[in-house]
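K.L.:
no letters, just coordinates:
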């Protein structure tokens, strides 16, 4: 199987300028400015095989979007080698962009004041897609993403969920073999997210489309990707199966309590202080979450203690979520 993406010792540095204080400092800044070189991406290497769906995850400022911009040719690396679809994204720009699709959740590739279908027609011309290819491929995309009623509306009149579905369709007009998705489901409701996830699975199966997905919504990763690449301060700290990440780090259980009466988080922490437990309050549904070692005796002792002190409405014992695992990794600073 060929590699869609090959990255070797990729590095991107930025100059971070700092201002001197006071009027005198401001005059000095006019002549010479203080700066330090900050590596946003720090000598990373990885490959993505054709047809893979890979989750690229990390905290804000970890270097995810900077990597995507180098892989798509928007930014030039400071050093290192990038090969995407057998090409250098920076040196073979015109030929290269014909082979990728990009969706940035924060930016639009559609024209704001014209109808969606007019944007699609313009992109069809840009990518030199024939009428026959367009009708065959985009007919399916438009139907699956349920955007037919939106085609004659200007982009500025669309809701965020409607616009993101149209953005995804626009990125697929030329049916590229590689799709970059940077926060594609940001701010979307559950139904729209599910529709986008199902669609991505379908194009991956139907066309063997390679997908590199960056997101803070780890439920997207769990639904779509078997492999994750985790970034921290510009360096890769984990590259492997999502299952492997869970097996290595999910060494506990999550017990969720709902009470019939009002309970204070500090009181429940104090009542179980002799046990090694981390408590959190999920304010969305007023659920108290206990993170505990995967020990039958510990779990039994905790449930016994809590039920003896409070009136219980519901108890759920669950595996620790991917989100909690990733948070634990970042808190400890290593894998």
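P.N.:
Sure thing, it's come through. Computed from a prediction, not measured in an experiment: that's the story for all the values here. Residues are numbered from 1 along each chain as shown.

K.L.:
CA only for contacts and neighbour counts going forward, please
P.N.:
OK.

K.L.:
need the three-state assignment for residue 163.
P.N.:
Here residue 163 is recorded as helix under DSSP: H, G, I helix; E, B strand; the rest coil.

K.L.:
got the contact list for the residue sitting nearest the centre point of the chain?
P.N.:
The chain has residue 215 as the residue nearest its centroid, 1.1 Å off, counting by Cα atoms, centre = their mean. Taking Cα atoms under 8 Å, 6 or more residues apart in numbering, we find residue 215 in contact with 55, 56, 57, 182, 183, 184, 185, 186, 221.

K.L.:
now do the same contact list for residue 42.
P.N.:
Going by Cα under 8 Å, 6+ apart, residue 42 touches 9, 10, 11, 12, 233, 234, 235.

K.L.:
and those, which two are furthest apart?
P.N.:
Spatially, the most separated pair among the contacts of residue 42 is 9 and 233, at 15.0 Å (Cα to Cα).

K.L.:
looking at these two, which has the bigger crowd around it?
P.N.:
Ranked by neighbour count (other Cα atoms under 10 Å), residue 9 and residue 233 place residue 233 first, with 17 against 14.

K.L.:
okay, now residue 31: neighbour count?
P.N.:
If we define neighbours as other Cα under 10 Å, then residue 31 has 7 of them.

K.L.:
second structure follows, compare the two:
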């Protein structure tokens, strides 16, 4: 297995100044400062194969952005070993950055008062992209991200959605093999989010670009990622497939029925006798049935009901990723949350 990112026992510690109270305390701080020792990332290990789209999620302060900054060479680790494309990011900066692209949703790599195309040309020089390669690459990016009308506008006059499309193009000018995305869809409307998701999927499919995605929008994760790494207080508490996460933590499905004529609860229960389901009646025309995760198939329930009772409408609701993640963070034990994987070395400490 060829690895794009290989992390072992990664740790990052900070010293944060303690501010003493009152005028007397502030005066003492001028001459003798005291510090709290904060460990933001706690000896984590993971591997990401080339060509994978991996979601890296966690609550605010969990250590996500700190990890990304170490992986991109912005921060120097306190301890541990990092290899990205075979390079140590903070030691081999010049060679390393030629193979990565980075998009931080809250920061811009474009020049605020210049036209978009001028920013692109400056980045071409920074990454030393030959003119022929640059033209071919930009033609594709301008077409796929619909940037034609934006090229001559100053960056400061772009909407947030327009700027994020331009940020994506800027990060891909040198055709990197790894793309780091930190909150790339923050603040965007659903249409722009969908466009960006579709572009990222096609980018991964066409070029096998490895993507590490940090986001609070779990719909991004569901749309793009087959694997999720979840952080809590600097520890990895889950590293595994998104489907496995749903399977282990999903609470099942609910089917909502609207009937053509009045029904009784006992009649509905009789139709599904022997199945591990629970019925409830909202009123004489609407009811719902809860199906535990993987114990009963939706088709089994429908097969018993549709031929006996007249149905006008059916809606199936499944536990979504947001609900699952919230449930995991409410749980007190990391051990029950960690998915062992023989191909991935995962360190989870409480």
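P.N.:
That came through, no problem. Quick caveat: nothing in here was measured; it's all calculated off a predicted structure.

K.L.:
from the contacts of residue 42 of the first structure, which is closest to residue 26 of the first structure?
P.N.:
Closest to residue 26 of the first structure out of these is residue 12 (29.0 Å), distances taken as Cα to Cα.

K.L.:
which parts of the stretch 251-350 of the second structure are helices?
P.N.:
Counting by DSSP state H, counting those that start in this stretch, the stretch 251-350 of the second structure has these helices, from start to end: 265-271, 298-305, 321-330.

K.L.:
so residue 281 of the first structure touches residue 268, yeah?
P.N.:
No - using Cα atoms under 8 Å, residue 281 of the first structure makes no contact with residue 268, being 10.6 Å away.

K.L.:
mutual contacts of those two, please.
P.N.:
Contact criterion Cα under 8 Å, 6+ apart; no residue bridges residue 281 of the first structure and residue 268 by contacting each.

K.L.:
ok, the contacts of residue 42 of the first structure vs residue 23 of the first structure, which is closest?
P.N.:
The closest of the contacts of residue 42 of the first structure to residue 23 of the first structure turns out to be residue 12 (Cα to Cα; 33.6 Å).

K.L.:
burial of that closest one, as a residue count?
P.N.:
22.

K.L.:
ok, residues contacting the strand or helix carrying it?
P.N.:
Per DSSP states H and E, residue 12 of the first structure falls inside strand 3-18. For strand 3-18 of the first structure, the surrounding residues in contact (Cα under 8 Å, 6+ apart) are 33-50, 66, 76-86, 178, 210.

K.L.:
buried subset of those residues?
P.N.:
Buried subset of these (neighbour count, 16 or more other Cα atoms under 10 Å): 39-45, 48, 50, 66, 76-77, 82-85, 178, 210.

K.L.:
which ones among these map onto strands?
P.N.:
Using DSSP state E, the members of those that fall within strands are 39-45, 48, 82-84, 178, 210.

K.L.:
let me know the closest of these to residue 131 of the first structure.
P.N.:
Looking across those and measuring by Cα to Cα, the closest to residue 131 of the first structure is residue 178, at 22.0 Å.

K.L.:
test my guess that that closest one contacts residue 97.
P.N.:
No - using Cα under 8 Å, residue 178 of the first structure is not in contact with residue 97, being 10.2 Å away.

K.L.:
how much does the strand holding residue 12 of the first structure stray from the second structure?
P.N.:
The superposed strand 3-18 of the first structure is, by mean Cα distance after the TM-score superposition for the first structure, a mean 0.8 Å from where its aligned residues fall in the second structure.

K.L.:
tell me which element the residue of the first structure most remote from its centre is part of?
P.N.:
Distance from the centre of the first structure peaks at residue 24, with 44.6 Å (Cα atoms, centre = their mean). Using DSSP H and E, the element containing residue 24 of the first structure is helix 22-31.

K.L.:
could you tell me the angle between that helix and strand 3-18?
P.N.:
130 degrees (axes from the mean of the first three to the mean of the last three Cα atoms, to 10 degrees).

K.L.:
still on that earlier bit, what are the buried residues along the strand holding residue 12 of the first structure?
P.N.:
By neighbour count with 16+ other Cα under 10 Å, strand 3-18 of the first structure contains the buried residues 3, 4, 5, 6, 7, 10, 11, 12.

K.L.:
and the helix ranked longest in the first structure against the second structure, how far off on average?
P.N.:
Across the first structure, the longest stretch assigned as helix under DSSP state H is helix 190-207. Superposing on the second structure and averaging over aligned pairs (mean Cα distance after the TM-score superposition for the first structure), helix 190-207 of the first structure comes out at 0.9 Å.

K.L.:
packing partners for that helix?
P.N.:
helix 218-224 (3 or more Cα pairs under 8 Å, 6 or more residues apart in numbering; DSSP states H and E).

K.L.:
next SSE downstream of the helix it packs on?
P.N.:
For helix 218-224 of the first structure, the following helix or strand on the C-terminal side (DSSP H and E) is strand 227-232.

K.L.:
what is the corresponding segment of the second structure for that following strand?
P.N.:
Mapping strand 227-232 of the first structure onto the second structure (TM-score structural alignment) gives residues 227-232.

K.L.:
which residues touch that stretch?
P.N.:
Contacts of stretch 227-232 of the second structure (Cα under 8 Å, 6+ apart): 53-59, 62-64, 221, 236-242, 329.

K.L.:
so what corresponds to residue 55 of the second structure in the first structure?
P.N.:
Taking TM-score structural alignment, residue 55 of the second structure has residue 55 as its aligned residue in the first structure.

K.L.:
which helix or strand contains that match?
P.N.:
With DSSP H and E as criterion, residue 55 of the first structure is part of strand 53-58.

K.L.:
what's the average distance of that strand to the second structure?
P.N.:
So strand 53-58 of the first structure averages 0.4 Å relative to the second structure (mean Cα distance after the TM-score superposition for the first structure).
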